[in-house]
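K.L.:
output the structure for:
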Amino acid sequence: MLKGIVPPVITPLGDKKNLDIEGLERLIEHILSGGVHGLFILGTTGEGPSLSYKIRNEVIEQVCSQVDSKVPVLVGITDTSFTESVRLSKKAAEVGADAVVAAPPYYFSMNQAELIGYYESLADESPLPLFLYNMPSHTKIHFEPETVKNLAEHSNIIGFKDSSGDLLYFQNVVRLLQDNPEFSLFVGPEEMLMQTMLTGGHGGVNGGANMFPNLYVAMYEAVLEKNFDRMTSFQKKILQISSNLYTVGNSPAKYLQGVKCALSLMGICSDNLALPYNSFKEQEREKIRHALNRFNVEEVLT
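P.N.:
Just a heads-up that it's a prediction; the model follows:
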């Protein structure tokens, strides 16, 4: 059973069509140095659905080779094509990944019965265990709690990542899965990490852990220890990161622009984004630079 902090790794791009391999290597080493419990590649933060299959395959190969089983690697296989999702799952299995993660296909909608049928078929054909991924803002499809409970009974479906941002919804899922304690329940929005863990969640897939993995690992450990003083301190810092780095500009991609810009300013990797999005111009970069200069993450970790 997977628990802990599993960062949704960004995909460093040298340009719009090519992977920044050296940047990816530095990024993986940086994240692993923070003591994370796994890596999630090619998710939303990793721009998976926007990348060519060539780049997706390169990312899977590079990360699995570099990690070399130090921590579990989860691979995003979300696609509008069922066949391509299965192909990506087979590629992930070939190079040593540990599990795959799939949001619903994001063009045609479906009802809950169709959603169940889709994931049962995907789990049947995937050579790796499968995580469900609830991302209704991007897919227009929402997993009802009963649907999650139903799918959790499949032997090859082992977990659920919720990025709805709805704490009450997450608590309902936790309640329905209380008789299935080996089923992993993760939350995406880092602002909710503390609350969801206190109510039965198992960890976070948090974008800020690309930059400050040790902070999110420390929050996870503080919740396990029920150290409310440390939790409160870490929560303030996490909210500071969210409110300063993810709110610059007016693009729907400003969260991702902010994360990539920060990593670029930290000297870790490039800040190029896949089309249709672009990296920040100097005015926005200066705002991110100013915010980074005011952060003192190490101060709250001591």
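K.L.:
C-alpha from now on. contacts and neighbour counts both.
P.N.:
OK.
K.L.:
grab the longest helix from this structure for me.
P.N.:
In the chain, taking DSSP state H as the definition, the longest helix is helix 228-245.
K.L.:
list the contacts for the closest residue to residue 200 other than its chain neighbours?
P.N.:
With sequence-adjacent residues excluded and distances taken as CA to CA, 6 or more residues apart in numbering, residue 200 is closest to residue 174, at 6.2 Å. Residues in contact with residue 174 (CA atoms under 8 Å, 6 or more residues apart in numbering) are 185, 199, 200, 201.
K.L.:
here's the other one to compare against:
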Amino acid sequence: MTTAIATVSKLAGVVPPVCTPLTPDHQVDVASLLRLVDFQLAGGVDGLFILGSSSEVAFLPDAHRAVVIDTVLQHVAGQVPVLIGVIDMTTLRVLDQARRAVRAGCAGIVATAPFYTRTHPAEIELHLRQIQEQTQVPLYAYDLPVSVHSHLDHDMLLRLAADGVLAGLKDSSGDDAGLRDLIVARNDAGLTGFSVLTGSELTVDNALRMGADGVVPGLGNVDPHGYATLYAHARAGDWDRAAREQERLLRLMRIVRAAPAGRMGRGSSALGAFKTALKLRGVIEHAVTAPPQIPLDDAETEYVRGILATAGLL
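P.N.:
You can find the predicted model right below:
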């Protein structure tokens, strides 16, 4: 079966990193995944990013990844561009993931720097060049220093953009000054076709005002319409309304504080909160996260419920 593919000359707007719903025995919950995709599309998103951090990509076996890819691409059928994370430790492993994504008909692939081993900047550049050379699809770099322990050098990114290797960047560095410097340098170099998307969902209005092209918000799983509204205000130049919507989303983001730091890691609390919120909103069946993440307990679930109710989402 041929899957329709949505392509785009320059990626922009709201592109949530879609959560991966799981069953109690840790299989992909396909029915819930389909509902979540429809929930995102109805919320007005401009694209979807599957198998990213909020998708629990690092926790998923290859067979699970394949189910997610096939399910989402066949269901979306070209309505919006679908990017696929090909995140793995080294180039050869990433290329295996990338070839699978290309065969499925993705609009682009997303790769981090190699990790586990210590990687020199020259090796990161070679890694990205080889991925693009051997796939020939739009490649987006993912700057995620908190997880891969390498910050992507901005000169390298712009060099790869100028050479046609990179189509864009998801910046999850948390460095707003660095993001602004990159945007200015991109514009000065005339590389305005290089898409810069922020992964910092609590400062989106600032990033858009600095010239970022869009956002990849984990919280967009829970409230895609809120991010679509924020982006629309920014596009219209209504920065006061954009700021108010951003502040509403900031209050909603407090769901990630559901569990105390002494009981579980921040990733368990955040992803557990996203999935719990989606379950409470009737989008997915279970709030199961992949092991060894720790699930939220009843009191923590009630904490999430209270924030959703205050936000008018229940």
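K.L.:
fetch the TM-score of the aligned pair.
P.N.:
Aligned and superposed, the two chains score 0.95 in TM-score terms (TM-score structural alignment, normalised by the length of the first structure); 297 aligned residues with a CA RMSD of 1.4 Å.
K.L.:
which one of the contacts of residue 174 of the first structure has the most neighbours?
P.N.:
Tallying neighbours with other CA atoms under 10 Å puts residue 185 at the head of the contacts of residue 174 of the first structure, with 27 neighbours.
K.L.:
go ahead and report the secondary structure state at that residue.
P.N.:
The local conformation at residue 185 of the first structure, judged by DSSP: H, G, I helix; E, B strand; the rest coil, is strand.
K.L.:
that one corresponds to which position in the second structure?
P.N.:
Alignment note (TM-score structural alignment): residue 185 of the first structure maps to residue 196 of the second structure.
K.L.:
residues touching the aligned partner of residue 28 of the second structure in the first structure, list them.
P.N.:
When the first structure is aligned by TM-score structural alignment, residue 28 of the second structure is paired with residue 19. Contact analysis of residue 19 of the first structure by CA under 8 Å, 6+ apart lists 11, 12, 13, 55, 58, 59.
K.L.:
got it, and residue 13 of the first structure?
P.N.:
Going by CA under 8 Å, 6+ apart, the list of residues near residue 13 of the first structure reads 19, 20, 270, 271, 272, 273, 274.
K.L.:
show me how far the longest helix of the first structure is from its chain's centre.
P.N.:
Between the centre of helix 228-245 of the first structure and the centre of its chain there are 19 Å (CA atoms, centre = their mean, to the nearest Å).
K.L.:
which of the contacts of residue 19 of the first structure has the most neighbours?
P.N.:
residue 11 (30 neighbours).
K.L.:
and that one, how far is that from residue 19 of the first structure?
P.N.:
To residue 19 of the first structure, residue 11 of the first structure is 8 Å away according to CA to CA, to the nearest Å.
K.L.:
go on, residue 110 of the first structure?
P.N.:
The gap separating residue 110 of the first structure from residue 19 of the first structure is 34 Å, by CA to CA.
K.L.:
for the second structure, which segments are assigned as strands?
P.N.:
In the second structure, the strands defined using DSSP state E lie at 13-14, 48-50, 82-85, 108-111, 139-143, 168-171, 195-198, 214-215.
K.L.:
turn those strands into TSV, including distance to residue 278 of the second structure.
P.N.:
Putting the strands of the second structure into TSV (distance: least, CA to CA, whole Å) gives the following:
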stretch	distance to residue 278 of the second structure
strand 13-14	18
strand 48-50	17
strand 82-85	21
strand 108-111	25
strand 139-143	25
strand 168-171	24
strand 195-198	23
strand 214-215	20
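K.L.:
thanks a lot, see you next time.
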